[in-house]
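Visitor: Compute the structure for the input listed below.
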Amino acid sequence: MPIPLLAVIALAPEARSRLEEAGFEVIAAEAGGRAGAIGGSGARAVRAVLTNGSTGLGAEDIAALPGLEIICALGAGHEGIDLAAARARGIVVTHGPGTNAACVADHAMMLLMAVARGVVGADAAVRRGDWEGARQLRPMISGKKLGILGLGTIGAAIARRGAGGFGMPVAYHSRTPREGTGWLHLPSAAALAAWADFLVVATPGGAATRHLVDEAVLAALGPEGFLVNISRGSVVDTRALIAALQQGRLAGAALDVVEGEPDVPRELTELGNVVLTPHMAGRAPEAAKAPLGLVIDNLRAHFAGQAVLTPVA
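Guide: Okay, the predicted model is just below:
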């Protein structure tokens, strides 16, 4: 019989078909139906949950699913999953580190270039007939200092693109230095921001990194510095960022993620030195298949009594 799997995130028809072909009965609970699905009559039968880092699965949800054995996060993030509640029940938690790293790194470099070169504003000016107004002097990227906050798989991919493609000196901050990179490790986020021309946030989300990029870090980055965030909106203090941008204490920001998304503060949308994309850095046809494939491999391994491939440590 198919194994009941509750999906608390939206699934494309192809993704649902792949899960069903792999032997799972998919119960969709996205778009406001999550509470009903978790608390409904079929909840006792659910043995697996598919979620992602930002949607997560809380302790109350876990408690309402007595048959739950495994929670799979689609992608690397898992900050919204209550790991303590899962471990207390012996529930396995997996994620997908590195499955969309190339796509996210490409998007990060696109955002970096777009905000530095003023692409969005220039495009708007040309479209309204203001050709000369669009021809402003904008900073180069080549040779500028690239700071990476969080040198995991994605951070390293961004660093390679900056160093190899644009000749950018690279430094990074993480809890421990990463052996064999050849890049400069700095002891704090503020020290990295003070060094960098571009600060790219690529660290995991969650309580440990909440508002890691705060007023002090933004001040260290300075009025000629640019911030790029392809990580989680919670890593950046949004109020401090808005104030720095409004007051000219930061040159610009390019954000794929925002605190409280999809609700974006009006102050951000009104700023001309901000580029915004809707949490789409990892979304591309080429990148879509690998994360779900890893989820299916983890599910198959678990229900075959084997060790999962990518457990959350």
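Visitor: from here on, contacts and neighbour counts on C-alpha atoms
Guide: Fine.
Visitor: Where do the strands of the protein begin and end?
Guide: 3-7, 24-28, 48-51, 70-73, 92-94, 146-149, 170-173, 184-185, 198-201, 226-229, 252-255, 274-276 (DSSP state E).
Visitor: could the ones you listed be laid out in TSV, adding distance to residue 243 and mean neighbour count?
Guide: TSV is the format used below for these (distance: least, Cα to Cα, whole Å; neighbours: other Cα atoms under 10 Å):
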stretch	distance to residue 243	mean neighbour count
strand 3-7	38	23
strand 24-28	40	20
strand 48-51	34	26
strand 70-73	34	28
strand 92-94	38	23
strand 146-149	21	29
strand 170-173	24	24
strand 184-185	29	18
strand 198-201	17	28
strand 226-229	14	26
strand 252-255	12	26
strand 274-276	13	22
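Visitor: Nearest to residue 105, out of the ones you listed?
Guide: With Cα to Cα, the closest approach to residue 105 among the strands of the chain belongs to strand 198-201: 10.2 Å.
Visitor: which outside residues touch that closest one?
Guide: 108, 112, 144-150, 192-193, 221, 225-231, 235 (Cα atoms under 8 Å, 6 or more residues apart in numbering).
Visitor: For residue 120, which of the strands of the chain is the nearest?
Guide: Nearest to residue 120, of all those, is strand 274-276, at 7.2 Å by Cα to Cα.
Visitor: just checking, what packs against the closest one?
Guide: Secondary-structure packing of strand 274-276 (3 or more Cα pairs under 8 Å, 6 or more residues apart in numbering; DSSP states H and E): helix 101-117, strand 252-255.
Visitor: can we see that at 10 Å?
Guide: Judged by 3 or more Cα pairs under 10 Å, 6 or more residues apart in numbering; DSSP states H and E, strand 274-276 is in contact with helix 101-117, helix 119-127, strand 226-229, strand 252-255, helix 266-269.
Visitor: Before we compare anything, build this one as well:
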Amino acid sequence: MRLLITRPLPDRVMQAARARFDVTARENTLPLTPEELRASLRDYDLVLPTLGDLYAAPVFADVPEPRARLLANFGVGYNHIDVAAARAAGLAVTNTPGAVTDATADIALTLILMTARRAAEGERLVRSGQWQGWHPVQMLGLHVTGKRVGIIGMGRIGRAIARRCHFGFGMEVVFHNRSVTDPGLPARQVPLVEAMAADVVVIAVPGGPATRHLIDAEALAAMQPHAILVNIARGDVVDEAALISALEGRRIAGAGLDVYEREPLVPEALRALDTVTLLPHLGTAALEVREAMGMMALDNLTAFAEGRALPNAIA
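Guide: Okay, the predicted model is just below:
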């Protein structure tokens, strides 16, 4: 079966893919162009896409009888794929849950600590050569230990963040989730407004129409002036304009972001703020994690080719 891999993947994954499929691998690291999206449906049996490969409804509409039968997404998030339109066109869609959980939770903790303790700002100060030495009231930040963390979304990643915060830093955990759930550790499920009132707020919900701008101006208004917001979910879960307004008005103390509303575009207003930690979507950026994601995507592809049930079909 002909397989298109839309972005360069780790060598181990590519070798495994070539051993099983007739592989065409793009060398370009940018998302598929509109024409490439349509050609992928016309010319290949299987596609392994990833973040930014925008399989929207018009793409499927333009290829009414696609050759492709599976989009095996590389990543747990799939809001770049219109799943309903894919199904209507006869394509199954899978993703790679589980493989990304701990790495993404680690990045959440990285952003919490970097933002609360002003680490990025401090590094810039040292690199600029302007640091004049230690003094007792220099760059005072938020002491994380023992504070309250509000986690928005208590799925696999939310639970992993909660464990790190509670058992690692003695934080009180409150969370907001669309359904009642037991996170398996001391934590209280609360309304969104109460979770937003924590000292540290972490966004860990899936992307998609249901969560777009979930964190809007009203939600941000519930935050405390000393609090920080961390987003490791999808960029458009947060209304970026409302966040910039809250930061510029000092209505919240800071933000740590690994994702953005219009990636890779990061507004100048965000880049200009010293109170914001900005990472280039590093959530799963560790070799063993990306290998695990790739092998999970290949498991889905192989199962499809062999006529077996898809291990990670998107319901």
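Visitor: Including distance to residue 71 of the first structure, could the helices and strands packed on strand 274-276 of the first structure go into JSON lines?
Guide: Formatted as JSON lines, these follow (distance: least, Cα to Cα, whole Å):
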{"stretch": "helix 101-117", "distance to residue 71 of the first structure": "22"}
{"stretch": "helix 119-127", "distance to residue 71 of the first structure": "40"}
{"stretch": "strand 226-229", "distance to residue 71 of the first structure": "27"}
{"stretch": "strand 252-255", "distance to residue 71 of the first structure": "29"}
{"stretch": "helix 266-269", "distance to residue 71 of the first structure": "35"}
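Visitor: Ok, which of the ones you listed comes nearest residue 178 of the first structure?
Guide: Judged by Cα to Cα, the one of those that comes nearest to residue 178 of the first structure is helix 101-117, at 17.4 Å.
Visitor: Give me the mean deviation of that closest one from the second structure.
Guide: Mean deviation of helix 101-117 of the first structure relative to the second structure after superposition (mean Cα distance after the TM-score superposition for the first structure): 0.6 Å.
Visitor: any idea of the angle that helix forms with helix 119-127?
Guide: Put simply, helix 101-117 of the first structure runs at 60 degrees to helix 119-127, going by axes from the mean of the first three to the mean of the last three Cα atoms, to 10 degrees.
Visitor: picking that back up, with distance to residue 289 of the first structure added, can I get the strands of the first structure in JSON lines?
Guide: Listed next are the strands of the first structure as JSON lines, based on distance: least, Cα to Cα, whole Å:
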{"stretch": "strand 3-7", "distance to residue 289 of the first structure": "17"}
{"stretch": "strand 24-28", "distance to residue 289 of the first structure": "17"}
{"stretch": "strand 48-51", "distance to residue 289 of the first structure": "15"}
{"stretch": "strand 70-73", "distance to residue 289 of the first structure": "14"}
{"stretch": "strand 92-94", "distance to residue 289 of the first structure": "17"}
{"stretch": "strand 146-149", "distance to residue 289 of the first structure": "27"}
{"stretch": "strand 170-173", "distance to residue 289 of the first structure": "30"}
{"stretch": "strand 184-185", "distance to residue 289 of the first structure": "34"}
{"stretch": "strand 198-201", "distance to residue 289 of the first structure": "25"}
{"stretch": "strand 226-229", "distance to residue 289 of the first structure": "24"}
{"stretch": "strand 252-255", "distance to residue 289 of the first structure": "25"}
{"stretch": "strand 274-276", "distance to residue 289 of the first structure": "25"}
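Visitor: Of all those, which one is nearest residue 103 of the first structure?
Guide: Closest approach to residue 103 of the first structure among the strands of the first structure (Cα to Cα): strand 226-229, 14.3 Å.
Visitor: and for that closest one, what span of the second structure is it aligned with?
Guide: Aligned using TM-score structural alignment, strand 226-229 of the first structure spans residues 228-231 in the second structure.
Visitor: need the contact list for the residue most central in space within the second structure.
Guide: The centroid of the second structure falls nearest to residue 233 when counting by Cα atoms, centre = their mean (3.8 Å). Neighbour list for residue 233 of the second structure: 77, 104, 108, 152-153, 157-158, 202-207, 257-260, 281, 283 [criterion: Cα atoms under 10 Å, 6 or more residues apart in numbering].
Visitor: do you know how far residue 209 of the second structure is from residue 311 of the second structure?
Guide: Per Cα to Cα, to the nearest Å, residue 209 of the second structure is found 25 Å from residue 311 of the second structure.
Visitor: next one: residue 17 of the second structure
Guide: Separation of residue 17 of the second structure from residue 311 of the second structure (Cα to Cα): 17 Å.
Visitor: quick one, which of those two is more surrounded?
Guide: Neighbours were counted for residue 17 of the second structure and for residue 311 using other Cα atoms under 10 Å; residue 17 has more, 21 against 16.
Visitor: Can you find the partner of that one in the first structure?
Guide: The alignment partner of residue 17 of the second structure in the first structure, by TM-score structural alignment, is residue 19.
Visitor: Hmm, residue 298 and its match touching each other?
Guide: No - checked against Cα atoms under 10 Å, the pair residue 19 of the first structure and residue 298 is beyond contact range at 12.0 Å.
Visitor: shared neighbours, those two?
Guide: Shared contacts of residue 19 of the first structure and residue 298, defined by Cα under 10 Å, 6+ apart, comprise residue 292.
Visitor: ok so, going back, hmm, who's touching the match of strand 226-229 of the first structure?
Guide: Residues contacting stretch 228-231 of the second structure (Cα under 10 Å, 6+ apart): 107-112, 115-116, 142, 149-152, 196, 198-205, 220, 223, 237-238, 243, 247, 252-260, 275-277.
Visitor: Repeat the analysis, applying 6 Å as the threshold.
Guide: Residues outside stretch 228-231 of the second structure that contact it (Cα atoms under 6 Å, 6 or more residues apart in numbering): 200, 201, 202, 203, 253, 254, 255, 256, 257.
Visitor: quick one: residue 14 of the second structure and residue 46 of the second structure, what's the gap?
Guide: Look at residue 14 of the second structure and residue 46 of the second structure: by Cα to Cα, they are 15 Å apart.
Visitor: now residue 63 of the second structure
Guide: Residue 63 of the second structure is 15 Å from residue 46 of the second structure, where distance means Cα to Cα.
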